[in-house]
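Trainee: Predicted model, plus sequence, below.
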Amino acid sequence: MTIDAVLTRIDAELPQAIDRLMELLRIPSISTDPAWKGDCARAADWLVNELNSLGFKAETRATPGHPMVVARHEGPGPHLLFYGHYDVQPVDPLNLWKREPFDPAIEETANGPVIRGRGSSDDKGQLMTFLEACRAYKDVNGTLPGNLTIFFEGEEESGSPSLIPFLHAHKDELACDLALICDTSMVSPGVPSIAGQLRGMLKEEFTLHGPRIDLHSGHYGGPALNPLREISKLIAGFHDEDGRVAVEGFYEGVHEVPDELKRQWENCGFDEAEYLAHAGMTVAHGEKGYSTLEQQWARPTLEINGLWGGYQGAGSKTVIPAEAHCKITCRLVGEMDPAKVRAAVRRHVEAHLPVDARVTWDSDLDGAPAAVMNTARPEFEAARQALSDEWNREAVIVGMGGSIPIAYYFKSILGMDAMLIGYANDDDAIHSPNEKYDVKSFHKGIRSWARVLDRIAK
């Protein structure tokens, strides 16, 4: 049967597909709060029942936290793994919701109908686009599309504490030719996007120690080393006048964006002025010589996340503090090694300490390298063409400024690339009150996965 018959089936069954999504959205699977543990298990069971009804062999797998859902269908073609998560964020503050968060409904908006409810975009609506594509494909062809494993997590919104041990314990079962991840968005409304790279993350925190105790500024003001003043000098020295990180060795492993990829980014519909205005800015303040998208997706950063010390209560206290504190994070790209970056940052700080100052570091903070996919694989171009056909607009390979740890773990633990395709929009209010998912995103997301599977699952 042709893909056209599958797409026709998807169109005809859209109301029923929305009903099934609504049923899943009514389950309050908040993973971070133990009060909802039973509902997380109920959501996992609901998905297992759906997957079994489609012809998968599905079951829940117990973890120290919430259960994983694993489903398998053996068939011809490359072995593909599809990942999503069924847990959702808490709903606070409840008074800002227009309706009950777990009483989803279709609402009409100026931009078309939306599905309003917690989890509609992140990530239940997204994962259901894949299941509904599989359903339509089977209805038309009598079998599921290819050699598939489904892997749904129940702790993504609470730090995934069970994920790494689970991946190690089930490595042989879960390792596939390629992972498909749905927990992403489009770069601009109506512009289908495949994420080919995600920045990594390094966290660091240090304390600059000066005098033995807090000092009276009348007795010691002038002769005393002031940790707040000295830490301010250190922080100012992290960057040069062009916004480039001035830490020796920081850029080891960073690569320039290839011209073809840069061309796609330049024509992806990104509205720089709107992006900046959303944050109350008029110009980009990052590394000079790079576009806003390059700064966001393909360049490393060193950001000051917190800075404090001394008296912070009401009124005034004439004190020179004994210490000052700083929190930083680095976004990593390319082949940057978190351990080497950490060492470089520490060397930089320690080399610029004044006499009588010392520094201590928080040793419990983590780091993970960037996840860079092999977008030269033929599956990426096949998927890009499939998405372009569905959206009647050239699909683009994009970067992501943030981090999606699962993509890195799939690569580092299971040894497989991931292709990240999602249909969310930036205004979906994920993690916030009044979360929504456009009906268009849900509908065309189903059609898109059907086209992608038709191209790569054979």
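Mentor: Noted; the coordinates are in hand.
Trainee: From here on, just use CA atoms for contacts and neighbour counts.
Mentor: Fine.
Trainee: May I see the buried residues of stretch 339-353?
Mentor: Buried residues in stretch 339-353, defined by neighbour count with 16 or more other C-alpha atoms under 10 Å: 341-342, 344-346, 348-350, 353.
Trainee: Specify the residue positioned farthest from the middle of this protein.
Mentor: Distance from the C-alpha centroid of the chain peaks at His219, with 51.6 Å (C-alpha atoms, centre = their mean).
Trainee: Doesn't that residue lie inside a strand?
Mentor: No - according to DSSP: H, G, I helix; E, B strand; the rest coil, His219 belongs to no strand; its state is helix.
Trainee: Just put the buried residues of stretch 339-353 in JSON lines and tack on distance to Ser432.
Mentor: Shown next, in JSON lines, are those (distance: C-alpha to C-alpha, whole Å):
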{"residue": "Val341", "distance to Ser432": "33"}
{"residue": "Arg342", "distance to Ser432": "33"}
{"residue": "Ala344", "distance to Ser432": "37"}
{"residue": "Val345", "distance to Ser432": "34"}
{"residue": "Arg346", "distance to Ser432": "36"}
{"residue": "His348", "distance to Ser432": "39"}
{"residue": "Val349", "distance to Ser432": "37"}
{"residue": "Glu350", "distance to Ser432": "41"}
{"residue": "Leu353", "distance to Ser432": "42"}
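Trainee: From those residues, which land in helices?
Mentor: Among those, the ones falling in helices (DSSP state H) are 341-342, 344-346, 348-350.
Trainee: Now do Asn52 against Leu144, distance only.
Mentor: Plainly put, Asn52 is 12 Å away from Leu144 if you go by C-alpha to C-alpha, to the nearest Å.
Trainee: tell me the contacts of the most centrally placed residue in the chain?
Mentor: With distances taken as C-alpha atoms, centre = their mean, the residue of the chain nearest its centroid is Ile404 (3.7 Å). Ile404 makes contact with Leu198, according to C-alpha atoms under 8 Å, 6 or more residues apart in numbering.
Trainee: Tell me the secondary structure of Phe206, please.
Mentor: strand.
Trainee: Help me confirm that it comes into contact with Cys326.
Mentor: Yes - between Phe206 and Cys326 there is a contact at 5.6 Å, judged by C-alpha atoms under 8 Å.
Trainee: Between Asn52 and Leu144, tell me which one has more neighbours.
Mentor: Applying other C-alpha atoms under 10 Å to Asn52 and Leu144 shows that Leu144 carries more neighbours, namely 21 against 14.
Trainee: wait, that one sits on Tyr137?
Mentor: Yes - assessed by C-alpha under 8 Å, Leu144 is found in contact with Tyr137 at 6.3 Å.
Trainee: Now do the shared contacts for these two.
Mentor: Joint contacts of Leu144 and Tyr137 (C-alpha under 8 Å, 6+ apart) do not exist.
Trainee: Look up the closest residue to Leu320, ignoring the ones flanking it.
Mentor: Careful, residue 320 is Ile and not Leu. Of all residues not flanking Ile320 in the chain, Leu215 sits nearest, at 5.0 Å (C-alpha to C-alpha, 6 or more residues apart in numbering).
Trainee: putting a second one here so we can go through both:
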Amino acid sequence: LLKGEGSLPVNIKFCFEGQEEIGSPQIPGFLAKHKELFACDLAVSADGGQWSNSEGILLVALRGICGLQIDVKGAKTDLHSGMYGGSIRNPAHVLAELLTSMHDANGRITIAGFYDDVVDLTPEERAAIARVPFDEELYLDDLGLEATFGEAGFTTRERVWARPTLEVNGMWSGFQGEGVKTVLANEAHAKITCRLVSHQRPGKIVELVTAHVAKHTPPGLTVTVSPQQTSGKPYTVPADHWGNAVVADVLREVYGSEPYHVRSGGSIPITGVFLDELGVYTVSFGFGLDDEGFHAPNEFFRLSSFVKGQAAYCQLLKRFAKG
């Protein structure tokens, strides 16, 4: 636009944020101190995608996130499993029991108070999710699995887009090399992240998980729960917000069809920070595609999408100028 027309139709500020993958821990404090620098009417995020090369999406919600680590400690050193096994608690067993206690057999989280701030989807919201194409057989085939699993009463898409989760990201304890070593480990550890929705808040969820662990910890061991830096509130932007209305108009021009109203199971913490600190919503306007290997060693972005995106952003800025 600057090269071809000499000026921009609206004023623009750029924010390149490098902490998104770790929960943007310093962003809230930084934005709070520099509100005038970031002041704006709307934020536009390029961290988004297309439904396909020929179909656009309107992103209306992102899940929040919190992370924590559980450390179980027993004896002062690793022990011989033949000499001590069966006479004291095994930290690895206790950790496995603690983690198992956090879900019921149907995948519902059993931590007291975990769902207190979750707002049920409206019939209209469920209908909007159902409108988005989803082939469960293809979904499973891509994953190399035979069946889905999750909280009863919800579709697979609803579970991923609009329900909270608690997932174990990693566990370690004792001997992990080849062969056998008859050790009774004195420590066991797990890393957990929770994806949050509606009015759930990271700090409260960490407190609830910590209380659950304390309640279920047997005597004879020390168990600690440590919050991690990863933290972000859930984010929802009204589908009929004026920013979304402009984005939808441009997407109709680009694709020649109505954009799907979608949610994301992932998190972009800065969206909630913009809303809290600046009072502005963020709309998504991106052109990535699902098969481009997000986070993988060979992640890529199609040149055709790069070209399409340039033209579409010019249309978007011009459309914003019309009000």
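Mentor: Done, it's in. Please read all numbers here as calculations on a predicted model, not as lab measurements.
Trainee: The stretch 1-150 of structure 1: strands as residue ranges?
Mentor: 57-61, 68-73, 79-85, 105-109, 112-116, 147-153 (DSSP state E, counting those that start in this stretch).
Trainee: Give me the neighbour count for the residue nearest to Ile320 of structure 1.
Mentor: 17.
Trainee: tell me the contacts of Gly112 of structure 1?
Mentor: 438-440.
Trainee: Matching Ser198 of structure 2 against structure 1, which residue comes up?
Mentor: Ser198 of structure 2 maps onto Gly334 in structure 1 when the alignment is built from TM-score structural alignment.
Trainee: give me the number of residues near its match?
Mentor: For Gly334 of structure 1, the count of nearby residues is 23 (other C-alpha under 10 Å).
Trainee: hang on, isn't Ala58 of structure 1 packed against Trp46?
Mentor: No - counting by C-alpha under 8 Å, Ala58 of structure 1 stays clear of Trp46, with 10.9 Å between them.
Trainee: Comparing the two, which shows the higher neighbour count?
Mentor: For the pair Ala58 of structure 1 and Trp46, the greater number of neighbours falls to Ala58 (23 against 14), based on other C-alpha under 10 Å.
Trainee: Could you find the closest non-adjacent residue to the more buried one?
Mentor: Using C-alpha to C-alpha, 6+ apart, the closest residue to Ala58 of structure 1 is Ala71 (3.9 Å).
Trainee: what do you get for Ala224 of structure 1?
Mentor: Pro211 (7.4 Å).
Trainee: So what does the one you found match up with in structure 2?
Mentor: So Pro211 of structure 1 corresponds to Ala75, using TM-score structural alignment.
Trainee: you'd agree its match is up against Ala188?
Mentor: No - in this structure, Ala75 of structure 2 is not within contact of Ala188 by C-alpha under 8 Å, at 11.5 Å.
Trainee: These two - which one has more neighbours?
Mentor: The neighbour comparison of Ala75 of structure 2 against Ala188 (other C-alpha under 10 Å) goes to Ala188, with 22 against 17.
Trainee: The equivalent of that one over in structure 1: helix or strand, and which one exactly?
Mentor: Aligned by TM-score structural alignment, Ala188 of structure 2 pairs with Ala324 of structure 1. If you go by DSSP states H and E, Ala324 of structure 1 is part of strand 323-332.
Trainee: repeat for Lys308 of structure 2
Mentor: helix 303-321.
Trainee: Next, the buried residues of stretch 128-136 of structure 2.
Mentor: Under 16+ other C-alpha under 10 Å, the buried positions of stretch 128-136 of structure 2 are Ile129.
Trainee: Where in structure 1 does it align, residue-wise?
Mentor: Stretch 128-136 of structure 2 covers residues 264-272 of structure 1 once aligned (TM-score structural alignment).
Trainee: what does the matching stretch rub up against?
Mentor: Residues contacting stretch 264-272 of structure 1 (C-alpha under 8 Å, 6+ apart): 187-188, 191, 292-293, 395-398.
Trainee: give the contact list for whatever residue of structure 1 lines up with Arg159 of structure 2.
Mentor: Structural alignment (TM-score structural alignment) places Arg159 of structure 2 against Gln295 in structure 1. For Gln295 of structure 1, the contacting residues are 286-287, by C-alpha under 8 Å, 6+ apart.
Trainee: Quick check: the helix or strand that contains Gln295 of structure 1 compared with structure 2, mean distance?
Mentor: Assigned by DSSP H and E, Gln295 of structure 1 belongs to helix 292-297. Comparison of helix 292-297 of structure 1 with structure 2 after fitting gives an average deviation of 1.4 Å (mean C-alpha distance after the TM-score superposition for structure 1).
Trainee: How far off centre is that helix?
Mentor: Distance of helix 292-297 of structure 1 from the chain centroid (C-alpha atoms, centre = their mean, to the nearest Å) equals 16 Å.
Trainee: so how much does the very next helix or strand once past that helix differ from structure 2 once superposed?
Mentor: The helix or strand immediately downstream of helix 292-297 of structure 1 is strand 301-309, counting by DSSP H and E. Here strand 301-309 of structure 1, set against structure 2 after superposition, deviates by a mean of 0.9 Å using mean C-alpha distance after the TM-score superposition for structure 1.
Trainee: Who are the packing partners of strand 301-309 of structure 1?
Mentor: Applying 3 or more C-alpha pairs under 8 Å, 6 or more residues apart in numbering; DSSP states H and E, one finds that strand 301-309 of structure 1 contacts helix 227-236, strand 323-332.
Trainee: So which of these is nearest Phe166 of structure 1?
Mentor: strand 323-332 (25.7 Å; C-alpha to C-alpha).
Trainee: for the closest one, the distance to its chain's centre please.
Mentor: 21 Å.
Trainee: Which residue ranges of the stretch 151-300 of structure 1 form strands?
Mentor: Under DSSP E, counting those that start in this stretch, the stretch 151-300 of structure 1 gives strands at 178-181, 193-198, 200-209, 215-216.
Trainee: Give me the residues contacting the longest one.
Mentor: Yep, that's strand 200-209 of structure 1 we're talking about. 227, 231, 322-333, 338, 342, 357-362, 365-371, 402-403.
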